[in-house]
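Student: Provide a 3D model corresponding to the input given below.
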Amino acid sequence: MHFNELGLAEPLLRAVREQGYDTPTPIQAQAIPVVLKGSDLMGGAQTGTGKTAGFTLPMLHRLALEPSKKDARGRVCIRALILTPTRELAAQVEESVRTYGKYMPLTSMVMFGGVGMQPQINALRRGVDILVATPGRLLDHHQQGTLDLSHVQIFVLDEADRMLDMGFIHDIKKVLAIVPAKKQSLLFSATFSDEIKTLADRLLNQPVLIEVARRNQTAELIDQKVHPVGRERKKELLAHLIKTGDWHQVLVFTRMKHGANRLAEFLNKEGIGAMAIHGNKSQGARTKALAEFKTGDLPVLVATDIAARGIDIDQLPHVINFELPNVPEDYVHRIGRTGRAGAQGEAISLVCVDEDIFLRDIEKLIKRSIPSEIVPGFEPPSGERAEPIVLGRMTIGVGGTRRGLAVVAPA
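Tutor: Presented below is the predicted three-dimensional model:
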């Protein structure tokens, strides 16, 4: 199947061709006709499946069928609202809207916290057709009376599972109370928990269900590997792998913000360009790091799980788990950022004895064992014993107060 068989308007097909695409991904092939028909949709899709184009393309098509709505003052009204959990994802979704809608007479803007409100207020005064926002800042504007959502015709809730993980359920309910009851609603989630199903029942009206990436599957194109190593030599091993492999565009995951900072500092001292992104970094610093990483000017990006949501880079060659996540599903999310669009990707985990318990949980979840390979010169010390891992005020792992899930400050 080709994009020109899906019923999209020619200006959209032109923009798609310019991006070098001619064949839709499975979620695009299934979702686009559903959205074009005006049906509600519940989409099961992990990061990297092409879901953003799956909803932005038909949304742009539908909005362009009629002229922009104007309010009493002659300003363009918001007709489409896309809600995302993180600033980075909001920025990337709005970039996709602009990329695919470049030949259409539609306007868009992105709205999130961590930056001044006045430029956003000014943009809202000028009027936009499509608004991409994070929940907190959207509600700030609503409370200040700078936002009118009464004309919303299409509402998209992206990465709903992560929204709930981050505690946004009450904000989402507030947003649902503001937007019109009669609208087309699209919900996307990598997993379908009972909470997600309850939310979907409230939001969606007779939705079409599309599930393209079964829960907890890892892509076959990702070469997964574990390097056992002593806990004190992980940083050295990572620097060794990057240098000897001459790696570029390496996304490295840590559990905590301070760990991301320390690792980035160490790599820079080793002559490897690295920056950390997490919730304590300013929006400007996060945007700069992400932009330089995307262009290849920054070889290594060190990220926490939440900060990395929405990092969407075609053909990202290397994802490194400097520390295994204590929530096994996060492993699937992390490594799903490589091996995309038919490209081979590599996911390497540096595992010390403290993390063996997490490795077993991950292998149980993905229903396969991950090949293990000791790097010569970095053999784990024979007498090293497992110790609990401290996460904030909680210890996890062997001897910890909690074995698996940990509640930690948002990253």
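Student: From here on, just use CA atoms for contacts and neighbour counts.
Tutor: Will do.
Student: Can you list the residue ranges for helices in the stretch 101-250 of the chain?
Tutor: According to DSSP state H, counting those that start in this stretch, the stretch 101-250 of the chain carries its helices in the segments 118-126, 135-144, 160-165, 169-178, 194-203, 234-245.
Student: list the buried ones in the shortest one?
Tutor: To tie it back to what came earlier, the one meant is helix 160-165. Neighbour-count burial for helix 160-165, with 16 or more other CA atoms under 10 Å as criterion, is recorded at 160-164.
Student: Repeat that for stretch 33-52.
Tutor: 33-36, 39-52.
Student: Would you mind measuring from residue 246 to residue 261?
Tutor: Separation of residue 246 from residue 261 (CA to CA, to the nearest Å) stands at 22 Å.
Student: So if I had to pick from those two, which one is more boxed in?
Tutor: Ranked by neighbour count (other CA atoms under 10 Å), residue 246 and residue 261 place residue 261 first, with 18 against 9.
Student: what angle separates the host helix or strand of that one from helix 234-245?
Tutor: In this structure, residue 261 sits in helix 257-269 according to DSSP states H and E. Interaxial angle, helix 257-269 versus helix 234-245 (axes from the mean of the first three to the mean of the last three CA atoms, to 10 degrees): 40 degrees.
Student: packing partners for the helix or strand harbouring residue 252?
Tutor: Applying DSSP H and E as the criterion places residue 252 in strand 250-253. Counting contacts by 3 or more CA pairs under 8 Å, 6 or more residues apart in numbering; DSSP states H and E, strand 250-253 packs against strand 300-303, strand 318-321.
Student: got the contact list for the helix or strand just after the last one?
Tutor: For strand 318-321, the following helix or strand on the C-terminal side (DSSP H and E) is helix 328-335. Residues outside helix 328-335 that contact it (CA atoms under 8 Å, 6 or more residues apart in numbering): 46-47, 216-218, 222, 253, 305, 319, 324-325, 347, 358, 361-362, 365.
Student: Following up with a second sequence; could you model it the same way so I can compare the two?
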Amino acid sequence: MTDSTTAPEAGSTPAASAPPTASFSQLNLAEPLARAVAEMGYSSMTPIQAQAIPVVLTGRDVMGAAQTGTGKTAAFSLPLLQRMLRHENASTSPARHPVRALVLLPTRELADQVAQQIKLYAKYTQLRSAVVFGGIDMKPQTLELKKGVEILVATPGRLLDHIEAKNAVLNQVEYVVLDEADRMLDIGFLPDLQRILSYLPKQRTTLLFSATFSPEIKRLAGSYLQNPTTIEVARSNATASTVEQHFYSVPDENKRRALRQILRQRQLRQAFVFVNSKLGCARLARALEREGLKTNALHGDRSQDERLKALDAFKKGEVDLLVCTDVAARGLDIKDVPAVFNFDIPFNAEDYVHRIGRTGRAGASGLAVSFAGGGNDARLVAEIEKLIKTKIEIEPFEYDEDMPRIREQGRFNEGRRAWGGDDPRDVMDSQRARPEGRERGPRRAAAPVDPFFDQPYEAQPRAQDAAASWEKGAKPAARSGVSANIKPKRKLAALFKEPAPAPAPAPVAAPQPETSAG
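Tutor: Modelled structure (predicted):
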């Protein structure tokens, strides 16, 4: 990972570089904060912490960019807590505990994670904190807010709900943090952010952190930051040098086999597995679970409680594989995840950078494996190459002897045809492999027989025939599936009615005896 400071934007000031070996002991933190930091095992600061913390302590606005997993939460939380402790109010009255620091984040998981970190940093202080996000009942959050909190962590949508319900008052906010600002803009939170910022005092400290300094981010910073100090500790859209990256050519029906083989060969304990759709996420998780792997799914259709439980189980080591959509691609701080698998190549090249940022965090080594199955994957890989400015080599995957190949490898590099050379009928569901021995050509089966009328369906009148008859003024033929021999008005019960008794034969007159004329 390289450290650098960007050329300052107009109206901004570059941060003074800090020694890469700076330690937290040099910050002279208040005793409660220093004790909490020591308990958490922090010693040396990461580059973003070493550059941002001294600037935030001075009260200046900051526009910071850094890779995920570089310690941004501590970079803004610790100096804000330090400044707030200088004016800590010991009163227990909720009115005496207004919201003084507001931290906005794009996703529920990230908000919950940052709130937990802030609680750990502030555990030996009297500062109160709370988190509000959507997907769960507002009542417990409302009760927490009514008690009075000084540090509020929130997602924009749920915060606006509480503002409209008058549960949260922001007219005394001194510090606001916009974390993962680029992601908030990507998912359409700009109008919500503008509404929220309109409730805040103009005199405040504003910190904006983003993975990239896109034009939209620069416009946002220009509107709401005052002469910010610009900090960037990694090249925009760079991938961590500690992550070993591989792209393998693997057809869709072999991806699970390749995944299991790599897990076994590398002796990986845990991994993220990313897919592009919620349906694909749920199906893959079920399939891996049936194959004996401890697996859970994390996607947008799961309830907030289910998502939090899945993350908690993964953190505790109770789950080996966490199958995710990009809802989990940013900001989740789970330590020591050894590997990330891109089961699907992401549609957005920037999401590739964020996905593989889940491993190799804070200087640790990691593995990122991507499966390219053909079709549009060639174009998506080319976009990733362009973004990260690195040539990507697609490697053929070598299967173990006990894992036979279904098709010849190298298809990605050789053909790159639409559908990857597969029959479209077979790739409609990427989780379903064609049974061995199945013939490709169309096979016409014998016409099915209607079990009730005992005649082929094709022999029965069709809808278009009925329409033609109707246009000619004739009565329409019977519906498909009903014999034409049955009149439309005839009830079904008539078929089973007992026949009426035959009429009694007319009486035959007794023969008369012959007489002769006499």
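Student: Mind checking the TM-score on these two?
Tutor: With the length set by TM-score structural alignment, normalised by the length of the first structure, the two chains reach a TM-score of 0.91; 389 aligned residues with a CA RMSD of 1.9 Å.
Student: Could you export the helices and strands packed on strand 250-253 of the first structure as JSON lines, including distance to residue 112 of the first structure?
Tutor: What follows is those, written out as JSON lines (distance: least, CA to CA, whole Å):
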{"stretch": "strand 300-303", "distance to residue 112 of the first structure": "19"}
{"stretch": "strand 318-321", "distance to residue 112 of the first structure": "27"}
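Student: Just say which of the ones you listed is most tucked in.
Tutor: Most buried of these by mean neighbour count (mean count of other CA atoms under 10 Å) is strand 300-303; its value is a mean of 26.
Student: tell me what that strand is packed against?
Tutor: So strand 300-303 of the first structure, by 3+ CA pairs under 8 Å, 6+ apart, packs with strand 250-253, helix 257-269, strand 274-277, helix 283-295.
Student: What residue, apart from its backbone neighbours, is nearest the residue in the first structure that residue 59 of the second structure lines up against spatially?
Tutor: Applying TM-score structural alignment, one finds that residue 59 of the second structure aligns to residue 38 in the first structure. Distances taken as CA to CA, 6 or more residues apart in numbering put residue 184 closest to residue 38 of the first structure, at 6.3 Å, once the chain neighbours are dropped.
Student: one step back: from the buried residues of stretch 33-52 of the first structure, which land in helices?
Tutor: If you go by DSSP state H, the buried residues of stretch 33-52 of the first structure have 33-36, 51-52 in helices.
Student: quick one: which of those is nearest to residue 381 of the first structure?
Tutor: Taking CA to CA as the measure, residue 381 of the first structure lies nearest residue 51 of those, at 44.5 Å.
Student: Alignment lookup: that closest one to the second structure.
Tutor: Per TM-score structural alignment, residue 51 of the first structure is aligned with residue 72.
Student: Residue 268 of the second structure maps to what in the first structure?
Tutor: So, by TM-score structural alignment, residue 268 of the second structure is matched to residue 247.
Student: That match - how many residues pack around it?
Tutor: Residue 247 of the first structure has 13 neighbours, counted by other CA under 10 Å.
Student: Let me see the contact set for it.
Tutor: Counting by CA under 8 Å, 6+ apart, residue 247 of the first structure has contacts 241, 299, 318.
Student: cutoff 10 Å now
Tutor: Residue 247 of the first structure sits next to 241, 299-300, 317-318 when contact means CA atoms under 10 Å, 6 or more residues apart in numbering.
Student: Just put those residues in TSV and tack on distance to residue 311 of the first structure.
Tutor: Output for the contacts of residue 247 of the first structure, formatted as TSV (distance: CA to CA, whole Å):
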residue	distance to residue 311 of the first structure
241	23
299	15
300	13
317	13
318	13
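Student: just curious, which of those residues is nearest to residue 391 of the first structure?
Tutor: Using CA to CA, the shortest approach to residue 391 of the first structure within the contacts of residue 247 of the first structure belongs to residue 300, at 24.0 Å.
Student: and stretch 286-297 of the second structure, how far apart are its ends?
Tutor: Terminal residues of stretch 286-297 of the second structure lie 9 Å apart, using CA to CA.
Student: what does stretch 15-31 of the first structure give?
Tutor: Stretch 15-31 of the first structure end-to-end distance (CA to CA) = 19 Å.
Student: same question, stretch 162-169 of the first structure
Tutor: Stretch 162-169 of the first structure end-to-end distance (CA to CA) = 10 Å.
Student: next one: stretch 243-253 of the first structure
Tutor: Rule used - CA to CA; the end-to-end distance of stretch 243-253 of the first structure is 18 Å.
Student: before we move on, the earlier item: okay, the helices of the stretch 101-250 of the first structure, which one's buried deepest?
Tutor: Of all those, as judged by average neighbours under mean count of other CA under 10 Å, the leader is helix 160-165 with a mean of 20.
Student: how much distance is there from that one to the middle of the chain?
Tutor: 11 Å (CA atoms, centre = their mean, to the nearest Å).
Student: Tell me which other helices or strands it touches.
Tutor: If contacts are counted by 3 or more CA pairs under 10 Å, 6 or more residues apart in numbering; DSSP states H and E, helix 160-165 of the first structure sits against helix 169-178, strand 184-189, helix 194-203.
Student: want to try TSV for the ones you listed, with distance to residue 134 of the first structure as columns?
Tutor: Below are those laid out as TSV (distance: least, CA to CA, whole Å):
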stretch	distance to residue 134 of the first structure
helix 169-178	10
strand 184-189	15
helix 194-203	17
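Student: how about those, which one is nearest residue 379 of the first structure?
Tutor: Among these, the nearest to residue 379 of the first structure by CA to CA is strand 184-189 (39.8 Å).
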